[in-house]
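Peer 1: All I have is the shape, not the residue letters:
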């Protein structure tokens, strides 16, 4: 159990994601605002994608009483999808001029 507490402490240091799941009627926009604050509060050395997976597993596991349709799940899923896309570096001439 102590390992779970440590994981939660590193993945959600301020408890922002946990609290977002407790707010009745929270909107997608409010979840995005909370997500930004959460992302900025991650400790050094914690990969955002790993933290997103951890908080999804902690606070919205599959079949957890309908939590998968919560707006924060949408925001976290969008974040994971964006993190999965490899960044494209455009250096040299291609980076300075449109093709």
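Peer 2: Received it, and whenever you're ready, just let me know what you need. Model, not experiment: these values are computed from the prediction. Numbers count the residues shown, from 1 in each chain.

Peer 1: When you work out contacts or count neighbours from here on, use the C-alpha atoms and nothing else.
Peer 2: OK.

Peer 1: Could you double-check that residue 8 lies in contact with residue 55?
Peer 2: Yes. The pair residue 8 / residue 55 is scored as a contact, 7.3 Å apart, by Cα atoms under 8 Å.

Peer 1: in this protein, which spans are strands?
Peer 2: Here the chain has no strands by DSSP state E.

Peer 1: Looks like residue 32 contacts residue 75 (just checking).
Peer 2: Yes. The pair residue 32 / residue 75 is scored as a contact, 6.3 Å apart, by Cα under 8 Å.

Peer 1: Among those two, which residue is more densely surrounded?
Peer 2: More crowded of residue 32 and residue 75, by other Cα atoms under 10 Å: residue 75, with 19 against 16.

Peer 1: Presented hereafter is structure B, for comparison with structure A:
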């Protein structure tokens, strides 16, 4: 079976199959999923794809709520910290697409 580039580990797919999964568990799965996306994959676009695939058939599922929250809270990347950025070293230690937009609301 071919791997899905939008869900390489099958985490989102499996979360919808787990009976009784809770919203906090879905948040944990969501974070693992976001970190497992291929380098260069835009996380907001992947979230939109996952909602399109699963949200319509599962509007009250906790993962659908988590994904929708991710769509709302996704913000354009901002540089934090001081100094001039060095383009030669940017993006070499992690997938910046994952970390640039993840801002969890209070209470997570």
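Peer 2: Perfect, I can see it now. It should be emphasised that the depicted structure is a prediction, and the values quoted were computed from it without experimental measurement.

Peer 1: In the first structure, what residue corresponds to residue 36 of the second structure?
Peer 2: In the first structure, residue 36 of the second structure lines up with residue 41, judged by TM-score structural alignment.

Peer 1: need the contact list for that match.
Peer 2: Neighbouring residues of residue 41 of the first structure by Cα atoms under 8 Å, 6 or more residues apart in numbering: 13-14.

Peer 1: now do 6 Å
Peer 2: Residue 41 of the first structure sits next to no residue when contact means Cα atoms under 6 Å, 6 or more residues apart in numbering.

Peer 1: Please report how far it lies from residue 6 of the first structure.
Peer 2: 16 Å (Cα to Cα, to the nearest Å).

Peer 1: and what of residue 46 of the first structure?
Peer 2: Distance, residue 46 of the first structure to residue 6 of the first structure, by Cα to Cα: 12 Å.

Peer 1: can you check residue 55 of the first structure too?
Peer 2: 12 Å.

Peer 1: for residue 21 of the first structure, same thing?
Peer 2: From residue 21 of the first structure across to residue 6 of the first structure, the span is 20 Å (Cα to Cα).

Peer 1: And for residue 45 of the first structure?
Peer 2: Counting by Cα to Cα, the gap from residue 45 of the first structure to residue 6 of the first structure is 14 Å.

Peer 1: So for those two, which residue has more residues nearby?
Peer 2: residue 6 (12 against 7).

Peer 1: tell me, which helix in the second structure spans the most residues?
Peer 2: Looking across the second structure with DSSP state H, the single longest helix is helix 23-36.

Peer 1: Which residue in the second structure aligns with residue 11 of the first structure?
Peer 2: Superposed on the second structure with TM-score structural alignment, residue 11 of the first structure falls opposite residue 6.
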